[in-house]
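> Build me a structure from this.
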Amino acid sequence: MQVRLEQVTKTFAGSKNTQATAVKELDVTIASGKLVGLLGPSGCGKSTTLFMIAGIHDVSEGHIYFGDHDVTALPSDKRGVGIVFQNYALYPHLTVWDNIAFPLLNAKEMKKRLKQRFAELSPPMANFKAYIQRLVEEAAKLVELTAYLDRKPAELSGGQQQRVAIARAIVKNPSILLLDEPLSNLDARLRVQTRDEIKRIQKQTGITTVFVTHDQDEALSICDEVIILKDGVLQQQGPPQEVYDHPANQFVAEFLGSPQINLVGGSIKANKLYLGNEEWFALPESLSDQPVNIGVRYENIRPDRENRKQAFEATVTSIARTGGTSTVQVRLADGQPMRLHRDSDDVLQEGDRVRLYARPRTVYIFNAEGEKILQC
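As a prediction, this is how the structure comes out:
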């Protein structure tokens, strides 16, 4: 099911008759069958957008379409969506079977649709109860919880509880699955394991899925596309690697990547890029003289072993070792800091003077305000 938001705005009433805009004039299309991440810092409008898709929040302005059907004014229970909340919202006194079956047995609109589907089964089944049993078992099998159907939530790990919540959402055979920060309550190991499970389940079911997260590693690792928001405004949408390699502006470049992209001040003079006061390299395109911000990802900076003309000087200030990798902090001649990845064959020590190199095609140039990219 394709999801389309056209000029969608959401405002909330504030104090003293003021209004706060959480989402502003959002135009996005989520292709059918894709896993798409809504990504951005806390307070950027991710969950608000998700809740408008779900029908939990009303739309202040604009329209939401599922396929060609305008669902803007449609109640949540008639939209055919499954939603998984951050806190799982499992019933502690019910078994896994009962938690998964709950929406099938307790939602009037859902039971009505199920009975219609039951009547159309071919070959027919003996009774409605057996049909429910089959749906629950299919959902449990999909999330690999068949052996746990008689257990209570307290007897499960955090990752298993999360999979119960996913099974409860997909047992309804939704057209769209909505996940609101589903991994935030898990430890690091379980987050990696569960995000892989989400990817597997989504691919197996083919359900259009919208995944809200502030963790860019999660989004980049499992999503087909990411939608990046800032202050309720769309910054960029596209495949994760494409957005990482070709950010639309400085905010996107800073938000994606770990460690964060290096950003230093520079300037363009006579179509040459200056790093601080040092001429770096000539630009392939004609750009006007102006102050700029220069972005270079840490994995693209290397010690210069070939005495390149385009190398620049720096001093090593610290080396952080994390297992088998090391991150080197350096300071440029004008005092600006940078980080780079240290290869196993780089022999660097604190205080060393080094010459560093980055291929010009890996250097991003932003205008001084960071609102647009001049070269990518």
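> use CA for all of it now, contacts and neighbours both
Fine.
> need the helices for the stretch 251-376 of the chain, in chain order.
Here the stretch 251-376 of the chain has no helices by DSSP state H, counting those that start in this stretch.
> in the helix or strand where residue 9 lies, what counts as buried?
Following DSSP states H and E, the helix or strand that holds residue 9 is strand 3-13. Taking 16 or more other CA atoms under 10 Å as the neighbour-count basis, strand 3-13 is seen to contain the buried residues 3-5, 8-11.
> any chance of the residues you listed in CSV, with distance to residue 216 too?
Listed next are the buried residues of strand 3-13 as CSV, based on distance: CA to CA, whole Å:
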residue, distance to residue 216
3, 22
4, 23
5, 23
8, 24
9, 24
10, 24
11, 26
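> after the strand holding residue 9, next one along is what?
With elements assigned by DSSP H and E, the helix or strand that comes after strand 3-13 is strand 19-30.
> between the helix or strand that that next one is followed by and strand 19-30, how big is the angle?
Downstream of strand 19-30, the first helix or strand assigned by DSSP H and E is strand 35-39. Angle, strand 35-39 to strand 19-30, by axes from the mean of the first three to the mean of the last three CA atoms, to 10 degrees: 150 degrees.
> Let's compare: structure for the following, please.
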Amino acid sequence: MKVKQLNILKAHHGDCCIIELNNTNGEPYIILIDGGPRENFRTSLVHDLDKYKKIDLIILTHIDHDHIGGLLEYLGSSIADKHEFDKIIINAPNLLTVNNEGTQISMNEGLKFEKVLKEKRPEIKVIGNVTTETILDKFLPEGINIKILSPNNIALKELYLNWPKKEESNTQISIEEIIKAREFDVSFHELASKKDKEKSIKTDFVNASSIAFSIRVNNFHGLFMGDAHSSIITESLTKFYPDDVPVVFDYIKLSHHGSKYNISNAFLDQIICFNYIISTNGGAGRSKHPDRETIAKVICHKNMKEEKVKFYFNYPIKTIEEKTGKLFKDDEIKLFEYSEQNQIII
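The predicted structure is shown next:
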């Protein structure tokens, strides 16, 4: 099994990625990770999935609007009828999703997603209650290894404890914290030295429950972090790779669109990687991404000094800066490489 390409869709302020693999016979194996917000269904998903006959594995990392909305629209549409489906990995006791008001969770939309799977896509095998204790080997073809690095049992339990037990009118739970100023006048060196800022599982249970995973095939070792907490992933790396720390990855999709709350020096101590993917158009509402601090921590870390780090943005930096404000000084741009592209050929 080999990875042919990564397609990081222009999913607005959200996440949506296609991993295209081929087995030894040249047959495709397609993994769809998240679906972006609702508007991503028409702007990207319809076009980018059109060439595939079968979607072998869907991974819904968590229930934020900017990850599940487009997937809900896609699976509920007649357009999805042209595709075959095999499996979906999802942690959601009632398949809770998000409404159109951005940073809110709505029970009614979750019930709709559950209904879509049961009534329109009953052929999809649901793999649920996935934690770092889950072994996926029996669900995957030979030659592909996926390790679940988040959530742990504590984070998944917290999500389920906060899950509404029945449909209620106007049931909403806040899931986003307003991101503050960009600290444009603070140097990369100072930002890299800042104390890590991760939120607690209790106050950020939705992101803490996000599925993060590593995937290894013959020609590729990648880490897809969803919106997961870096502390949970750090713990898992120590557990799964006891003799290989720091673990070498070819590509890492950074957590939560490059948020400073989802990166830490403790995590960076555990990895070596020179290619980082950041999925965002700059953010939505008052939540802006990526954070300068995230970029600084990565490029200044001792494990990433052998060569220049490269960031892959799925939108042009100028487009991102229309929402975030100017991100980089001229002398900072020289410290790393970057690419503005959606398809990464492996």
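> Superposed, what's their TM-score?
Aligned and superposed, the two chains score 0.27 in TM-score terms (TM-score structural alignment, normalised by the length of the second structure); 155 aligned residues with a CA RMSD of 6.7 Å.
> about what we covered before: ok, so of the buried residues of strand 3-13 of the first structure, who is nearest residue 20 of the first structure?
The closest of these to residue 20 of the first structure turns out to be residue 11 (CA to CA; 5.4 Å).
> how close does the nearest residue to the closest one once chain neighbours are set aside sit to residue 230 of the first structure?
Spatially, and ignoring its direct neighbours in sequence, residue 11 of the first structure is nearest to residue 21 (4.3 Å; CA to CA, 6 or more residues apart in numbering). Using CA to CA, to the nearest Å, one gets 12 Å for the distance from residue 21 of the first structure to residue 230 of the first structure.
> from what I can see residue 49 of the first structure touches residue 24, true?
No. Judged on CA atoms under 8 Å, residue 49 of the first structure makes no contact with residue 24 at a distance of 10.1 Å.
> the more surrounded of the two?
Per other CA atoms under 10 Å, whichever of residue 49 of the first structure and residue 24 has more neighbours is residue 49, with 24 against 19.
> check contacts around that one.
residue 23 (CA atoms under 8 Å, 6 or more residues apart in numbering).
> isn't there a helix covering it?
Yes. Per DSSP: H, G, I helix; E, B strand; the rest coil, residue 49 of the first structure lies within a helix segment.
> Look at residue 150 of the second structure and say how many residues are nearby.
Residues lying near residue 150 of the second structure (other CA under 10 Å) number 31.
> I figured it hits residue 207, correct?
No. Using CA under 8 Å, residue 150 of the second structure is not in contact with residue 207, being 10.0 Å away.
> how many neighbours does residue 128 of the first structure have?
Using other CA under 10 Å, residue 128 of the first structure has 13 neighbouring residues.
> if I look at it, how far off is residue 137 of the first structure?
For residue 128 of the first structure, the distance to residue 137 of the first structure - CA to CA - is 14 Å.
> Same question for residue 63 of the first structure.
Using CA to CA, residue 63 of the first structure is found at 37 Å from residue 137 of the first structure.
> from the buried residues of strand 3-13 of the first structure, which is closest to residue 164 of the first structure?
Once CA to CA is applied, the member of the buried residues of strand 3-13 of the first structure that ends up nearest residue 164 of the first structure is residue 3, at 25.4 Å.
> That closest one reaches residue 29, doesn't it?
Yes. Counting by CA under 8 Å, residue 3 of the first structure does reach residue 29; the two are 5.9 Å apart.
> how about the strands in the stretch 201-346 of the second structure?
Using DSSP state E, counting those that start in this stretch, the strands of the stretch 201-346 of the second structure run over residues 212-217, 220-224, 247-248, 251-253, 271-272, 275-278, 283-284, 287-288, 310-313, 337-340, 343-345.
> what residues are up against residue 56 of the second structure?
29-31, 84-87.
> now do 7 Å
Under the criterion of CA atoms under 7 Å, 6 or more residues apart in numbering, the contact list for residue 56 of the second structure reads 29-31, 85-87.
> Specify which member of those is nearest to residue 253 of the second structure.
Distances from residue 253 of the second structure to the contacts of residue 56 of the second structure, taken as CA to CA, are shortest for residue 31 (14.8 Å).
> Make sure that closest one is indeed in a strand.
Yes. Assigned with three-state DSSP, residue 31 of the second structure falls within a strand.
> if I read this right, it contacts residue 54, doesn't it?
No. Look at residue 31 of the second structure against residue 54 with CA atoms under 7 Å: they stay out of range, at 9.7 Å.
> ok, these two, which is more surrounded?
Using other CA under 10 Å, the more surrounded residue of residue 31 of the second structure and residue 54 is residue 31, with 20 against 16.
> where's that one relative to residue 55 of the second structure, distance?
6 Å.
> if we can go back for a sec, which residues are in contact with both of residue 49 and residue 24 of the first structure?
With CA under 7 Å, 6+ apart, residue 49 of the first structure and residue 24 have no common neighbours.
> for the first structure, which helix is longest?
Identified as the longest helix of the first structure according to DSSP state H is helix 188-205.
> Quick one: work out the angle between it and strand 35-39.
Here the directions of helix 188-205 of the first structure and strand 35-39 differ by 140 degrees (the same axes, to 10 degrees).
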